[in-house]
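Asks: Give me coordinates for this.
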Amino acid sequence: MVNSDLTEGAMTPVPTTNADQTTIINVPEAVGVFENFDDFQKAFYDLRMMGFSRYDLSVLGREEDLVEKLGKSYFRAADLEDDPRVPRASFVSEEAMGELEGAIVGGAFFIPSYIAMAVMAAAGGAVAATAAAVAIVGVPALVIGSLLARRVGQQHKDYYAHQIERGGILLWVRVQDEEKRNLAVETLKAHSGKDVHVHEWST
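Replies: Below you'll find the predicted structure:
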């Protein structure tokens, strides 16, 4: 189903639904394949600086969603470029992942610590005793938070590594007029995008 947030711009898309319940709209879309993460990320940032909305840009969805929609776990990038059934996702930058990992670690440390402080305060505990309780409860939580953050970060890296192994990282760019069409194609190619082309629909 089309997310209404994706319909920014001058064109008013007309959604159509095919036999397998995949909804497409009549707004063209450029697509390129990247052989490494750095080129892909630079292309993404440049497109954003040139005025493309984050809703205009999409990447390959989770492998679980891919299996659910297409019935297979192994794929090649070339097989997915122009398939409207392919699940999409928003790009999450390395910086955003770093912030998320920090939030996981911080949250895991502070929540148990606040609970320990509240318990000690309610019991009339001294400052030293309260601090000791925070240390006892907080340190294991910090370790757990670090492990969770590491797992999230590794999953993020694996997500792109698997795509590179299977032909490259896919980036789709919704192009609502001829000027944006040319700009998107030139930018994808400028950052070593492969097989850059435009199809006359988007999802």
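Asks: C-alpha from now on. contacts and neighbour counts both.
Replies: Will do.
Asks: all helices for this protein, in order.
Replies: For the chain, the helices defined by DSSP state H cover 37-49, 63-70, 77-80, 94-122, 127-165, 178-190.
Asks: Following up with a second sequence; could you model it the same way so I can compare the two?
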Amino acid sequence: MTTDPTPHHTTFINVPEAVGVFDSFETLQAAIYDLRMAGFSRLDISLLGGKEAMKEKLGSSYWHAADLEDNPDAPRAAFVSEEAMGELEGAIGGGFFFLGSAIAMMAMLTPASTVATSIAAIAIGGGPAAVLGTLLARRADQHHKDYYADQIANGGILLWVRTVDSAKEDLAVKILKGHSGKDVHVHAWSEG
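Replies: Have a look, this model is predicted:
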């Protein structure tokens, strides 16, 4: 049994959009990097939204990439590169280490404490926090990988690219096809 999606209003603009389907994160990422080098803004590039966004906009019915390529109600999401995920993981792990270390330092930096005692407190306070940060970072990375695995299992990773003129249309199509994009085509509208 499927549930009805929440009623919503999708806004469209009269800017053509190239669309393609990718079988791997690596080919998708290479296509996006080439699009960016060719002058496409990151705001012109979008991917299919995650499971929660899909349920909210389209209900809980089974979906396949081919069914959503030209569906104006398909939810959109921004691309997150591997480099950005690495930076996020580092920030989470480092932030927790810093927080634990800062708390330990505050507790130990008294006139009576020695340097050795303060260093030990930082290591003891920062260590468990760094472990917690590492576990949270791994969870974020796994969520990122699951997002792409779900799309591949449902027919491929959808990529949309706004194009402002026929030269940009041709360039986007060439780049998408050049990176093994399937069913690459252009439709005359974009989600606003």
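Asks: After superposition, what is the TM-score?
Replies: The TM-score (TM-score structural alignment, normalised by the length of structure 2) is 0.92; 185 aligned residues with a Cα RMSD of 1.3 Å.
Asks: picking up where we left off before, okay, the helices of structure 1 in TSV with mean neighbour count and distance to residue 56 of structure 1 next?
Replies: As requested, the helices of structure 1 are arranged in TSV below (neighbours: other Cα atoms under 10 Å; distance: least, Cα to Cα, whole Å):
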stretch	mean neighbour count	distance to residue 56 of structure 1
helix 37-49	17	9
helix 63-70	15	20
helix 77-80	14	18
helix 94-122	16	19
helix 127-165	16	20
helix 178-190	17	11
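Asks: how distant is stretch 26-39 of structure 1 from the center of its chain?
Replies: Chain-centre distance of stretch 26-39 of structure 1: 14 Å, with Cα atoms, centre = their mean, to the nearest Å.
Asks: What range does that stretch cover in structure 2?
Replies: Alignment note (TM-score structural alignment): stretch 26-39 of structure 1 is matched to residues 14-27 of structure 2.
Asks: Tell me which residues touch residue 48 of structure 2, please.
Replies: 74-77, 157-159 (Cα atoms under 8 Å, 6 or more residues apart in numbering).
Asks: In PyMOL, how would I select just the buried ones from those?
Replies: Of the contacts of residue 48 of structure 2, the buried ones can be selected in PyMOL as follows, counting by 16 or more other Cα atoms under 10 Å:
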select buried, resi 74+75+76+157+158+159
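Asks: how long is the match of stretch 26-39 of structure 1 from one end to the other?
Replies: The stretch stretch 14-27 of structure 2 measures 28 Å between its terminal residues, going by Cα to Cα, to the nearest Å.
Asks: buried ones in that stretch?
Replies: By 16+ other Cα under 10 Å, the buried positions in stretch 14-27 of structure 2 come out as 16-25, 27.
Asks: quick one on the thing from earlier: and of the helices of structure 1, who's closest to residue 197 of structure 1?
Replies: Closest to residue 197 of structure 1 of the helices of structure 1 is helix 178-190 (Cα to Cα; 6.9 Å).
Asks: So what touches the closest one?
Replies: Everything outside helix 178-190 of structure 1 that qualifies as a contact, by Cα under 8 Å, 6+ apart, is 29-32, 43, 46-47, 173, 175, 196-198.
Asks: between those, which is nearest residue 81 of structure 1?
Replies: residue 31 (6.8 Å).
Asks: so what's the closest one up against?
Replies: If you count contacts by Cα under 8 Å, 6+ apart, then residue 31 of structure 1 has 81, 170-173, 185, 195-198 around it.
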